[in-house]
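> I would like the atomic coordinates for the input below:
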Amino acid sequence: MTIATDEASRPAAAEIPSLGEATRVWAKIGLLSFGGPAGQIALMHKELVEERRWIGERRFLHALNYCMLLPGPEAQQLAIYVGWLLHRTLGGLIAGLLFVLPGALVMLGLSMLYVLYRSVPVVDALFFGVKAAVLAVVIEAGLRISRRALKNRAMIAIAVAAFLALFLFKLPFPLVILCAGLTGWLGSLYAPALFEAGGHAGKGGAPEFKGVVDLMFERGELEHAKPSTGRALRTLALWLPLWLGPVALLWLLAGGNNVFTQIGSFFSAMAVVTFGGAYAVLAYVAQAAVEGYGWLVAGEMVDGLGLAETTPGPLILVLQFVGFLAAWRVPGGLDPLVAGSLGALLTLWVTFAPCFLWIFLGAPYVEALRGNRVLSASLTAITAAVVGVIMNLALWFGLHVLFGTVRPVSFGPLAPDLPVLSSLDWRAALLAAGAMLAMLRFKQGMMTVLAGCALAGVALRLLG
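A predicted model of the protein is given here:
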């Protein structure tokens, strides 16, 4: 993301916006936040830094750098962070909720349409085309991140190691991220030059100007942004029960084998380890949801990602689709659509509630940790590992999109998933190749490619 502005053309920093004015801006951002985290962060920069000057360039980048260290969607957490700086806890709540709600409502509607009309031939053909486009989108995301993250041989080695750990050895995703973070920590001690390549320290190049938050700090109006042990304990006492209380209640009332208990427990754990954004964690979620719990099949996971790509808000909303299908398939005594809606709601809660906890608890300490080299080095290593994780996701999707049969094969400690070559679907391969050509060679937008592949899928199915 290029952030370059003409300082002479900037208006003077405004006074603190009213809560109502800020709410309107957060609603606008929530409705227009398409394009994944890169597009969402660029939109927030344009609205908050360039046009309104509510936050200065350096403080914006500082907040972004440390939101990337947290598990969960960094763009939403950045919105919570800025809303909290401007209007304390209420401002953070409004910013974070409005960033998620529009996309969540759209995703719920699309999930219902999916289960009701998925078997209609035309709808099935549309999703056939969307799957091919999703494969291209994931590959393009991996290449985009790799250009930023893999600046030297050490970063390339970390990315390759992450890929092999997941694809060949089936190591748990959280373990891979933990090892990457530890590698960055050790690198900051013994080879610091190699771990400054990620560009996360926010040093240099940012024009000096004061935003509203900076002026608030100078006037002593950011007392809530100072670390406080008492406030931290109160935050934990409030948000931990809010986040995990429903899951504990489900365990007590329904037991560990109930689908809602499984949804709450699994996605609560995901909320703690989702470093690197949605693409990084999807392969692990897909493996658990498809092979572990049997909530959905591989093709449906790709469909869900395609739906999430077309909605505003964080891409991690694809988890809502997974929760919906899981409860829809095992509704108990409920109507399937009601059960699915409750499953989606529970997934949303345990996925996004901790995002508020991370910011409200940690942001005051983050404000006091400017330029910390150890944290920056850990983030650089984790970002490099995320490239390998995304490539593993692209391979997983590719195998299930292009081939009708994929089987795990054991070679001693190695356990890769390999395709049956005779099950290759030439139509899917043709669509995927066209989608990658459109995105990588002709620089077509994601929405254009998704729509084009969906229509091409219908045409190929009619011809087939």
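> CA only for contacts and neighbour counts going forward, please
Fine.
> hmm, Ala385 is touching Ala165, no?
No: Ala385 lies out of contact with Ala165 (Cα atoms under 8 Å); the separation is 10.4 Å.
> mutual contacts of those two, please.
Jointly contacting Ala385 and Ala165 under the rule Cα atoms under 8 Å, 6 or more residues apart in numbering are Val176.
> higher neighbour count, those two?
Ala385 (30 against 20; other Cα atoms under 10 Å).
> now name the helix or strand holding that one.
Following DSSP states H and E, one finds Ala385 within helix 373-402.
> for that helix, which helices and strands make contact with it?
helix 121-149, helix 153-167, helix 173-190, helix 278-287, helix 298-309, helix 426-436 (3 or more Cα pairs under 8 Å, 6 or more residues apart in numbering; DSSP states H and E).
> could you also give me the structure for this next sequence, so I can compare it with the first?
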Amino acid sequence: MAGTIRIQTAPEPGAAIQEAPLPVTLAEAVPVWARIAALSFGGPAGQIAVMHRILVEEKRWISENRFLHALNFCTLLPGPEAQQLATYVGWLMHGTRGGLVAGGLFVLPGVVAIMALSWVYALYGNVGLVAGLFFGLKAAVLAIVLQAVIRIGQRALKGPVMVGLAAAAFVAIFFFDVPFPLIVLAAGVIGYLGGRAGLPQFKAGGHGGGGKVLEGPFLLDDHELPQERAAAGPTLRRLLTWGAIWLVPVAALILALGPDDVFSHVAVFFSKMAMVTFGGAYAVLSYVAQQAVEHYGWLRPGEMLDGLGMAETTPGPLIMVTQFVGFMATFRNPGALPPLVAGTLGGLLTTWVTFAPCFLWIFVGAPYVERLRGNRALAAALSAITAAVVGVILNLAVWFALHTIFAQTRPMTVGPLRFDVPIPSSLNPWALTLAAAAVMAVFRFKLGMIQTLAACAAAGMALRLAGLV
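Presented below is the predicted three-dimensional model:
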């Protein structure tokens, strides 16, 4: 690990002295990244909270401000922000190899889990006990997401202005269906102007009423320089290398199989999705579902929700649902291949073109974002964007809660307001009971994530065996 480790030399009277963490090799970091990957349930909110707890609070590998700065950048990018955040921190610590390890491991459990469940789904349709497992896990994930919203909000919403930005973002996306990129752009402009004006409310890393901020020392503090710097030559090489890794397989498929082959359609369609998935998986799932069902005929109506249920209750980014879509598309149109072989290759192809661009964005852009950390106006813009993202994550939490506890919702329009409301008769009492128990376990009894997930999964399977769900 390059750089120096800074130790507090003048602690407050009576305060405990925090020892500096020891340098970490890439080999020593691998088990930690694997642990984060295995715990990456609950969508971006839960995943970011897990990373914060392990990397900032437990391991003290990266400071609070540095973590939020990386998160700010990742929320601006298309693709899954949690996976890109892991890649960014891995890159900060150990360069390109570290980014590959952290980002690759973050995706791996989801790839394996979704692939296995896709096989079961394609062969048997009704997954029996697996359905009960999912039912229980959803309740636990809801509690974890709620906890994550609170934890991230406490860290990012420093003062009434930032709280107001988060609230405005939630109202805009939930009630007015404002596109996520517009929310990010508006928050960034507000923060930039506030930073340029020197307003203290927009000062990055401030200590307003946002909860306790951890003090150093950290392995990567606010002044530590990354191993790889911004420079034209290396940037061009990274751009060409990762552009080729992403697009050469796509071009090869089109040339070998023709543009009308199902594998070519999958490669091109999900490559385009990788460039426009701002705001995470939910922002584009309706479009993906519409195209997969109505235009391409890859899925039957309702199957997209089954795939989303897999992605929501297995480790990894929610955008992993696209692997299920790619699997079913090629499973049902296998050509000369055995259907399961075609489905497996189609699912892996979808994952490749979905995540290869994520590494391109980080390895090309992160060195320049690091160089801009000292710019007050830009730092203020990124802090405002983070506040807005808290509101967006709260919107996802509400969406998830509605679809966990109620089987059906209906759209409602009141003047300019457009939002979903639950249908009371579709309330699932067992889902509500399990969700309430999970919330109590997490907030009242401080039960850990693994214990909560395991208990709810067991309860879900028991309810399934009893024929209650």
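> got a TM-score for the pair?
TM-score of the superposed chains, computed with TM-score structural alignment, normalised by the length of the first structure, equals 0.76; 420 aligned residues with a Cα RMSD of 3.8 Å.
> coming back round to it: elements contacting the helix or strand following the helix holding Ala385 of the first structure?
Sequence-wise, the next helix or strand downstream of helix 373-402 of the first structure (DSSP H and E) is strand 406-408. Here strand 406-408 of the first structure touches strand 417-419, going by 3+ Cα pairs under 8 Å, 6+ apart.
> and the strand it packs on, what other elements does it pack with?
Judged by 3+ Cα pairs under 8 Å, 6+ apart, strand 417-419 of the first structure is in contact with strand 406-408.
> coming back round to it: got TSV for the helices and strands packed on helix 373-402 of the first structure, with distance to Pro408 of the first structure too?
Below are those laid out as TSV (distance: least, Cα to Cα, whole Å):
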stretch	distance to Pro408 of the first structure
helix 121-149	21
helix 153-167	11
helix 173-190	18
helix 278-287	12
helix 298-309	14
helix 426-436	21
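> among the ones you listed, which is nearest Val374 of the first structure?
Ranking those by proximity to Val374 of the first structure (Cα to Cα) places helix 173-190 first, at 5.7 Å.
> what residues sit buried inside whichever helix or strand comes after that closest one?
Downstream of helix 173-190 of the first structure, the first helix or strand assigned by DSSP H and E is helix 212-218. Across helix 212-218 of the first structure, burial judged by 16 or more other Cα atoms under 10 Å covers Val212, Val213, Asp214, Leu215, Met216.
> and if you look at stretch 20-30 of the second structure?
Per 16+ other Cα under 10 Å, stretch 20-30 of the second structure contains these buried residues: Ala20, Pro21, Leu26, Ala29, Val30.
> quick one: neighbours of Val272 of the first structure, just the number.
So Val272 of the first structure, with other Cα under 10 Å, has 16 neighbours.
> ok, it - contacts?
Contacts of Val272 of the first structure by Cα under 8 Å, 6+ apart are Pro71, Gly72.
> if we use 6 Å, what do you get?
Residues in contact with Val272 of the first structure (Cα atoms under 6 Å, 6 or more residues apart in numbering) are Pro71.
> element containing it, please.
Going by DSSP H and E, Val272 of the first structure is part of helix 259-273.
> also Leu100 of the second structure?
Leu100 of the second structure is part of helix 81-124, with elements assigned from DSSP H and E.
> and that helix, how far from the chain's centre?
Distance of helix 81-124 of the second structure from the chain centroid (Cα atoms, centre = their mean, to the nearest Å) equals 11 Å.
> how far is stretch 324-333 of the first structure from where the chain is centred?
In terms of Cα atoms, centre = their mean, the centre of stretch 324-333 of the first structure is found 25 Å from the chain centre.
> got the contact list for that stretch?
By Cα under 6 Å, 6+ apart, the residues outside stretch 324-333 of the first structure that reach it are Trp295, Pro336, Ala339, Gly340, Ser341, Gly343, Ala344.
> just curious, which of those residues is nearest to Ala433 of the first structure?
Using Cα to Cα, Trp295 is the member of the contacts of stretch 324-333 of the first structure that lies nearest Ala433 of the first structure, at 29.7 Å.
> quick check: closest non-adjacent residue to Thr261 of the first structure.
Spatially, and ignoring its direct neighbours in sequence, Thr261 of the first structure is nearest to Leu250 (5.4 Å; Cα to Cα, 6 or more residues apart in numbering).
> spatially nearest residue to the equivalent of Val389 of the first structure over in the second structure (excluding sequence neighbours)?
Mapped onto the second structure by TM-score structural alignment, Val389 of the first structure lines up with Val392. Among residues not flanking Val392 of the second structure along the chain, Phe170 sits closest, at 5.6 Å (Cα to Cα, 6+ apart).
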